[in-house]
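Q: Build the 3D model from these lines:
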Amino acid sequence: MSKGKITRENILAKAFDLASENGLESLTIGELAKQCGMSKSGLFAHFNSKENLQLAVVDFANEVFVSRVIAPARELGDKNIESKLRSILDSWMGWNHSFQGSCMFLDAWKESAKSECAIQQELKKIISHWIQYLQIQIEKGVENHQFREDLDAKQASYELYGLYLSAHLFYSIYGQEQSHQRFWQGVSDLFDRWKR
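A: Now for the predicted structure:
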């Protein structure tokens, strides 16, 4: 890897940490340059605009998400889809709790929802891809006869994502313990319905 690429990766790692703490919108070239010990012009040369910087951080965050949430689940295979989904969900919630219970992608999407900007489009793509991944796992459960034959995988993924959104909200209002308890109770109830 070239020196320029290494520098860019280090900048993105720092930018990811800052965006995780304060939100994507708070990320500026000036503040990031200060945190990285670089000049504004030196850092600007890597991205050319605040929007490009934020887009790069969103893509970097997605890579981190895949490595922390999706990659470990792939290693489990498809023998037991319920167990695989529980592992995915556990990693997913762990990902959120590393950001004070907040979803970095949803928070950023909310912040940029005022316009159809490139960041919003990228966030929509990432979240859509994630929901589709959950749907594919549920479809595998149906194909492997682990879930009932007439289960609508799209509806099931909608309900599962709805539990996640509820957990996201409950965390900010009631705290981690209640959010965690309600989420997992909801997941168990869903799995019971999917198998009946």
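Q: Please count neighbours and contacts with C-alpha atoms only from this point.
A: Fine.
Q: What is the burial count for Trp184?
A: 17 (other Cα atoms under 10 Å).
Q: Show me which helix runs longest in this protein.
A: The single longest helix within the chain, with elements called by DSSP state H, is helix 118-143.
Q: got the angle between the helix or strand following that helix and helix 118-143?
A: Per DSSP states H and E, the first helix or strand lying C-terminal to helix 118-143 is helix 153-174. With axes from the mean of the first three to the mean of the last three Cα atoms, to 10 degrees as the basis, helix 153-174 and helix 118-143 are set at 120 degrees to each other.
Q: mind listing what's buried in the very next helix or strand once past helix 153-174?
A: On the C-terminal side of helix 153-174, the closest following helix or strand by DSSP H and E is helix 176-195. Across helix 176-195, burial judged by 16 or more other Cα atoms under 10 Å covers Gln176, Ser179, His180, Phe183, Trp184, Gly186, Val187, Phe191, Trp194.
Q: Run the angle between helix 176-195 and helix 153-174 for me.
A: Angle of helix 176-195 versus helix 153-174, following the same axes, to 10 degrees, is 160 degrees.
Q: how far away is Gln135 from Leu85?
A: Noted for Gln135: a distance of 11 Å to Leu85, by Cα to Cα, to the nearest Å.
Q: I would like the residues contacting stretch 16-28, please.
A: Ala15, Lys50, Gln54, Val57, Phe60, Ala61, Phe99, Met104, Asp107, Ala108, Glu111 (Cα atoms under 8 Å, 6 or more residues apart in numbering).
Q: one more, for comparison:
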Amino acid sequence: MSPRRSAQDTIATRDKIVARARLLAASDGLEGITIGRLADALGMSKAGVIGHFGTKETLQVATLDAAVAVFQHEVIDRVTGMPRGIERLLRLCEAWLDYLADGRVSPGGCFLTAAASEFDGRPGPVHDAVAESGARWLRFLEAEARAAVAAGDLPGDTDPGQIAFELNGIAAGANQVIQLHHDLTARDRAWRAMRRICGRDR
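A: Okay, here's the model as predicted:
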């Protein structure tokens, strides 16, 4: 086997492990990832699984990164190419809520929201990675709100950080109601609340 082929096989195996870990963590949390369960599910040895990552924490961070990539595809990519302003912000919110309500995309609800609750009081590299992913998302939302202000779609005295904070809180609340109570009307309630915050409630 050539070195290039061997490297490609290594990457493919690592990606397969992470993909299965993401599905496992979606229902059982990042702490629910165990080397033994992954090895059994993939028909690998425990040493073969951990050998690709070195530590469980490295595997957890790689799993988080995979979940972020899914979120990017399902939510952020939906507004790529749209002019920045309130309509783009609303389309982003709509895609976000669709992601929360679609159990096929992320079984167990929003992976990032669940991870934030799971690791908010646990210091360490996984906590730091979860915190940074959440902070990046808030910065992105704030930038979108700021662009809507610059476009004249929101009042000039609007606080973009407050907009981002409120939208994020609404989505987190909707995710909890959808998952805990299996109440999909939370998606529509959240949508109305987001539209109100964005000045489009009529």
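Q: if I look at the corresponding residue of the first structure for Ala164 of the second structure, how far off is Pro72 of the first structure?
A: Aligned counterpart of Ala164 of the second structure in the first structure: Ser157 (TM-score structural alignment). For Ser157 of the first structure, the distance to Pro72 of the first structure equals 20 Å [Cα to Cα].
Q: neighbour count winner among the two?
A: Counting neighbours by other Cα under 10 Å for Ser157 of the first structure and for Pro72 shows that Ser157 has the greater number, 20 against 15.
Q: Now which residue in the first structure aligns to Glu57 of the second structure?
A: In the first structure, Glu57 of the second structure lands on Glu51 (TM-score structural alignment).
Q: and its match, what element?
A: Per DSSP H and E: helix 50-65 holds Glu51 of the first structure.
Q: what's the mean distance for that helix versus the second structure?
A: In the superposition with the second structure, the average deviation recorded for helix 50-65 of the first structure is 1.1 Å (mean Cα distance after the TM-score superposition for the first structure).
Q: Need the contact partners of that helix.
A: Under Cα under 8 Å, 6+ apart, the answer for helix 50-65 of the first structure is 12-13, 15-16, 24-25, 27-29, 47, 95, 105, 118-119, 122-123, 126.
Q: mind checking what Ala186 of the second structure lines up with in the first structure?
A: Counting by TM-score structural alignment, Ala186 of the second structure lines up with Ser179 in the first structure.
Q: what do you get for Ala114 of the second structure?
A: Per TM-score structural alignment, Ala114 of the second structure is aligned with Asp107.
Q: Quick check: its match vs Thr7 of the first structure, distance?
A: Shown here: Asp107 of the first structure relative to Thr7 of the first structure, a distance of 27 Å by Cα to Cα.
Q: How about Glu21 of the first structure?
A: Distance from Glu21 of the first structure to Thr7 of the first structure, by Cα to Cα: 22 Å.
Q: What of Gly141 of the first structure?
A: 43 Å.
Q: Between those two, point out the one with more neighbours.
A: Taking neighbours as other Cα under 10 Å, Gly141 of the first structure and Thr7 compare with Gly141 leading, 24 against 14.
Q: aligned partner of the more buried one in the second structure?
A: Using TM-score structural alignment, Gly141 of the first structure sits opposite Ala148 in the second structure.
Q: Can you name the residues that contact the residue lying closest to its match once chain neighbours are set aside?
A: What sits nearest to Ala148 of the second structure in space, not counting adjacent residues and going by Cα to Cα, 6 or more residues apart in numbering, is Gly85, at 3.9 Å. Residues near Gly85 of the second structure by Cα under 8 Å, 6+ apart: Glu144, Ala145, Ala147, Ala148, Val149, Ala150, Ala151, Asp153.
Q: picking up where we left off before, need the next SSE after the helix holding Glu51 of the first structure, C-terminal direction.
A: helix 71-74.
Q: What range does that next one cover in the second structure?
A: Counting by TM-score structural alignment, helix 71-74 of the first structure sits on residues 77-80 of the second structure.
Q: Going by neighbour count, which residues in the matching stretch are buried?
A: Arg78, Val79.
Q: Tell me the spacing between Thr7 of the first structure and Met38 of the first structure.
A: On the measure of Cα to Cα, Thr7 of the first structure and Met38 of the first structure end up 10 Å apart.
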